[in-house]
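Chemist: Sequence and predicted structure, then a few things I'm wondering about:
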Amino acid sequence: MSTVTSNAGQDQSTLFRGSDTEIALKDEKSVRGTPNKLMPAFILGEELAELADHDERIVVATADLANSSRTRDFHARHPDRFIDFGIAERNMITAAAGMASCGMIPYVATFASFCAILCAEPIRTDCAYPRMPVRIIGHHSGISMGFYGTSHHSLEDLGMMRSIAELTIVCAADANQLRAILRASVDHPGAMYIRLGRGRDAEVYSEVPIDFRFGEAKMLRDGTDLTIIATGSQIHASLAAADTLAAEGKSVRVLDMHTIKPLDVSAVRKAAADTGAILTVEEHNVIGGLGSAVAEVIAGGPAVRFQRHGVVDEFSLIGPPAALYAHYRLDAAGVTAVAREFLAGTGTV
């Protein structure tokens, strides 16, 4: 099944960039991809290969991003169950639906902007509608592509995917949680969108959580003054904010809302009742994503103070990811400041 070639030392990623030889302006490490030890959350190919060792239904595909997604680690161990479609994302999604209809469990990976946004229609019509067990993996989500710009940013993907019926949506906070998500996804019914960061996510879970369940939020810290409901890349920053605020005498609960759909409604309602104040934090437009999902739950319910934090309905600036996180207050210092302002009654969104 593999389509990766080895002519003149090239792999499929090099071929689709139009070069007959290795790229001379980059060293071997750059050409082959950043080592796993420098990208702790990018264990995608490794974990899928482990699962495939015990399940012959699992196949993996990418769209010219085997290095960026580390799915090349899967190819190294299961070359006959790996396909690089080249720059043909829509074809990849539809083909994956076809494979799923034949009893396979396809995991297809590309940049979040290229799958969730570019391929929304085939995800809806070919995967979710017929309930095909296709796992669409959107890596480098949010603003993590930095200076690659708006075409590569994905601040709308959660909102677009949430509007598709019968599609499970889950965000990984770190490598260990990603392992848990992948393990739980194998026999999960229907199509699924798995959102990843850029692979440099700080550790949140010291080991693979054995109690992971789709649709069940995880309380990582209890508190009485405020609940921060965060997802994906913002879990670590939210925990750091809770630690800082604790030193200031504020008790902050932190919920990891890893599953955006189906949302853990009971956890949201309990947080509202227990703390009376909810702040959502996400690397996404404040419209359509986690904040909107939580707002839909608390609307019409008991009075609760509520604020959304993310990118406020604009196309993000272009620059290095770290600078963008600081600018949009999506780093630890920024989330701390936003939570402090919210508690003081000076929040704006």
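Modeler: Structure received.
Chemist: switch to C-alpha atoms for all contacts and neighbour counts from now on
Modeler: OK.
Chemist: wait, Gly334 sits on Ala326?
Modeler: Yes - using CA atoms under 8 Å, Gly334 is in contact with Ala326, at 6.5 Å.
Chemist: Of the two, which one has the most company?
Modeler: Comparing Gly334 with Ala326 by neighbour count (other CA atoms under 10 Å), the higher total belongs to Gly334, at 18 against 14.
Chemist: ok now do the more buried one, which residues does it touch?
Modeler: Ala326, Tyr328 (CA atoms under 8 Å, 6 or more residues apart in numbering).
Chemist: tally of neighbours for the nearest residue to His188 once chain neighbours are set aside?
Modeler: Nearest residue to His188, sequence neighbours excluded (CA to CA, 6 or more residues apart in numbering): Pro133, at 7.5 Å. Using other CA under 10 Å, Pro133 has 27 neighbouring residues.
Chemist: can you check Lys29 too?
Modeler: Around Lys29 there are 9 residues (other CA under 10 Å).
Chemist: sec struct for it, please.
Modeler: helix (DSSP: H, G, I helix; E, B strand; the rest coil).
Chemist: Quick check: it vs Pro321, distance?
Modeler: 21 Å (CA to CA, to the nearest Å).
Chemist: what about the strands in the stretch 151-300 of the chain?
Modeler: Residue ranges of the strands in the stretch 151-300 of the chain, as given by DSSP state E, counting those that start in this stretch, are 168-171, 192-195, 218-221, 226-230, 252-256, 259-261, 277-285.
Chemist: Put this next to the first one:
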Amino acid sequence: MSRATREAYRDRLLPLMNQRPDLMCLDTDTGLFNAEYITAAGDQYLNLGIAEHNLMGMAAGMAACGRMPFVNTMAAFATSRALEPIKIDIAYNQLPVRIMATHGGLAAGHLGPTHQALEDLAVLRVLPGMTVVVPADAAATEAFVEQSLSLDGPLYVRLGRKPTPPLPGSTAPPVIGRAQTLRQGGDVVLAACGPYPVLACLAAADVLAENGIEATVLNLHTLSPFDTETLVAAARPASLVVTVEEHWRSGGLGGAVAETLAEEAPTRVLRLGMPDQFVDEVGNQEHLVTHYDLTAERVVRTVRAALDQKETIR
């Protein structure tokens, strides 16, 4: 059943706050928390209004005093308007602030480039000690919220807006810092993060298998700390690695994969993501994902073209 990752986070947090009085929920008028939720959370919920810079500073202060704040804002504002306090107040002091950033990627497509977050992973994965995760579905979101309670230092979680399908099959719950191998194959590696890219890679792997090309599919949900071991082990026997992400091609998952393999297991890496331009189309997330061709069909075309080129060179 499709479910929004931001709603999965909200619904899992309240019972945890009831068990842990040190947990706090700091909001910025996101509209995610209704009156019933706010009443149930009591003094552990605070709405600061649209004040993202203040949000991060207050969260840092609470964390320094022994609390564990979960802060709620849109990803575009968390990683641009509030970047300075994230860097100086939170990351520099390695404080346990959980930045729960909604409307990640193209999820706010209907609101235009001001509200779209296509740089957030690049910005935050380079901050020392910052854990950065991108759940692929609601179940993963719940798992990450629970795991965050025993995680040292700050955490950034990229969440969506609307319901997205669950990953197919009986996949074991993801673990922060460990890549998920969703499918095994020795010819190519398809690596992705986030709901639509991961589903696209799984669908592409099915089509490629029908044509005799076996693909390993990795859900690289944690960009920092990065699971170098799993990626390298998958890439060594493969002739090609293709990354797919709802992010600009520079600096995000594709950058992390390329950097890692350049040092550990050099191989060809093709990065599929948003082109180097601001979004020039208005529409919902599904429309923009299709418009910019972050699809299973494009993954299949990319793999086939790359393998055909290699055969021609030989």
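Modeler: All right, it came through fine. The shown structure was predicted, so the numbers you read here are calculated from the model rather than taken from an experiment.
Chemist: Leu65 of structure 1 contacts Ser13, correct?
Modeler: Yes - counting by CA under 8 Å, Leu65 of structure 1 does reach Ser13; the two are 6.4 Å apart.
Chemist: three-state assignment of the residue opposite Gly345 of structure 1 in structure 2 once aligned?
Modeler: Using TM-score structural alignment as the criterion, Gly345 of structure 1 maps onto Gln309 of structure 2. Following three-state DSSP, Gln309 of structure 2 is assigned to helix.
Chemist: Hmm, Ala140 of structure 2 is touching Pro173, no?
Modeler: Yes - applying CA under 8 Å, one finds Ala140 of structure 2 in contact with Pro173, separated by 6.4 Å.
Chemist: what about these two, which has more around it?
Modeler: Remark: of Ala140 of structure 2 and Pro173, Ala140 carries more neighbours, 23 against 13, as counted by other CA under 10 Å.
Chemist: Next, the contact list for that one, please.
Modeler: Contact analysis of Ala140 of structure 2 by CA under 8 Å, 6+ apart lists Pro173, Pro174.
Chemist: any idea what it aligns with in structure 1?
Modeler: Match for Ala140 of structure 2 (TM-score structural alignment): Gln177.
Chemist: Its match and His258 of structure 1, how far apart?
Modeler: Taking CA to CA as the measure, Gln177 of structure 1 falls 9 Å from His258 of structure 1.
Chemist: can you map out the helices along the stretch 151-300 of structure 1?
Modeler: With DSSP state H, counting those that start in this stretch, the ranges of helices along the stretch 151-300 of structure 1 come out as 157-162, 175-185, 234-247, 265-275, 290-298.
Chemist: circling back: need the counterpart of the residue nearest to His188 of structure 1 in structure 2.
Modeler: Aligned partner of Pro133 of structure 1 by TM-score structural alignment: Pro96.
Chemist: who touches its match in this structure?
Modeler: Ala63, Met68, Pro69, Ile90, Leu151, Asp152, Gly153, Pro154, Leu155.
Chemist: Please name the nearest non-neighbouring residue to Thr336 of structure 1.
Modeler: Ala241 (4.4 Å).
Chemist: Point me to the helix or strand that includes the residue nearest to His188 of structure 1.
Modeler: Counting by DSSP states H and E, no helix or strand carries Pro133 of structure 1.
Chemist: so who does the residue nearest the centre of structure 2 touch?
Modeler: The centre of structure 2 sits closest to Val134, judged by CA atoms, centre = their mean, with a distance of 2.0 Å. By CA under 8 Å, 6+ apart, Val134 of structure 2 lies in contact with Val157, Arg158, Leu159, Cys193, Gly194, His221, Thr222, Leu223.
Chemist: Spatially nearest residue to Arg213 of structure 1, not counting backbone neighbours?
Modeler: Once flanking residues are discounted, Arg213 of structure 1 sits nearest to Ala184: 7.4 Å by CA to CA, 6+ apart.
Chemist: just Val198 of structure 2 next, same as before
Modeler: Nearest non-adjacent residue to Val198 of structure 2, counting by CA to CA, 6+ apart: Ala192, 5.2 Å away.
Chemist: sorry, back to before: got JSON lines for the strands of the stretch 151-300 of structure 1, with distance to Ala96 of structure 1 too?
Modeler: Supplementary listing: the strands of the stretch 151-300 of structure 1 in JSON lines, determined by distance: least, CA to CA, whole Å:
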{"stretch": "strand 168-171", "distance to Ala96 of structure 1": "17"}
{"stretch": "strand 192-195", "distance to Ala96 of structure 1": "12"}
{"stretch": "strand 218-221", "distance to Ala96 of structure 1": "31"}
{"stretch": "strand 226-230", "distance to Ala96 of structure 1": "31"}
{"stretch": "strand 252-256", "distance to Ala96 of structure 1": "30"}
{"stretch": "strand 259-261", "distance to Ala96 of structure 1": "22"}
{"stretch": "strand 277-285", "distance to Ala96 of structure 1": "27"}
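Chemist: Looking at those strands, spot the one closest to Val311 of structure 1.
Modeler: strand 277-285 (4.7 Å; CA to CA).
Chemist: Quick one: list the elements packing against that closest one.
Modeler: Judged by 3 or more CA pairs under 8 Å, 6 or more residues apart in numbering; DSSP states H and E, strand 277-285 of structure 1 is in contact with strand 226-230, helix 234-247, helix 265-275, helix 290-298, strand 305-311, helix 332-344.
Chemist: hey, which of those is tucked in deepest?
Modeler: Across these, the average number of neighbours (mean count of other CA atoms under 10 Å) peaks for strand 226-230, which reaches a mean of 28.
Chemist: which residues in structure 2 does that one align to?
Modeler: Counting by TM-score structural alignment, strand 226-230 of structure 1 corresponds to 188-192 in structure 2.
Chemist: Average offset of the matching stretch relative to structure 1?
Modeler: Superposing on structure 1 and averaging over aligned pairs (mean CA distance after the TM-score superposition for structure 1), stretch 188-192 of structure 2 comes out at 0.6 Å.
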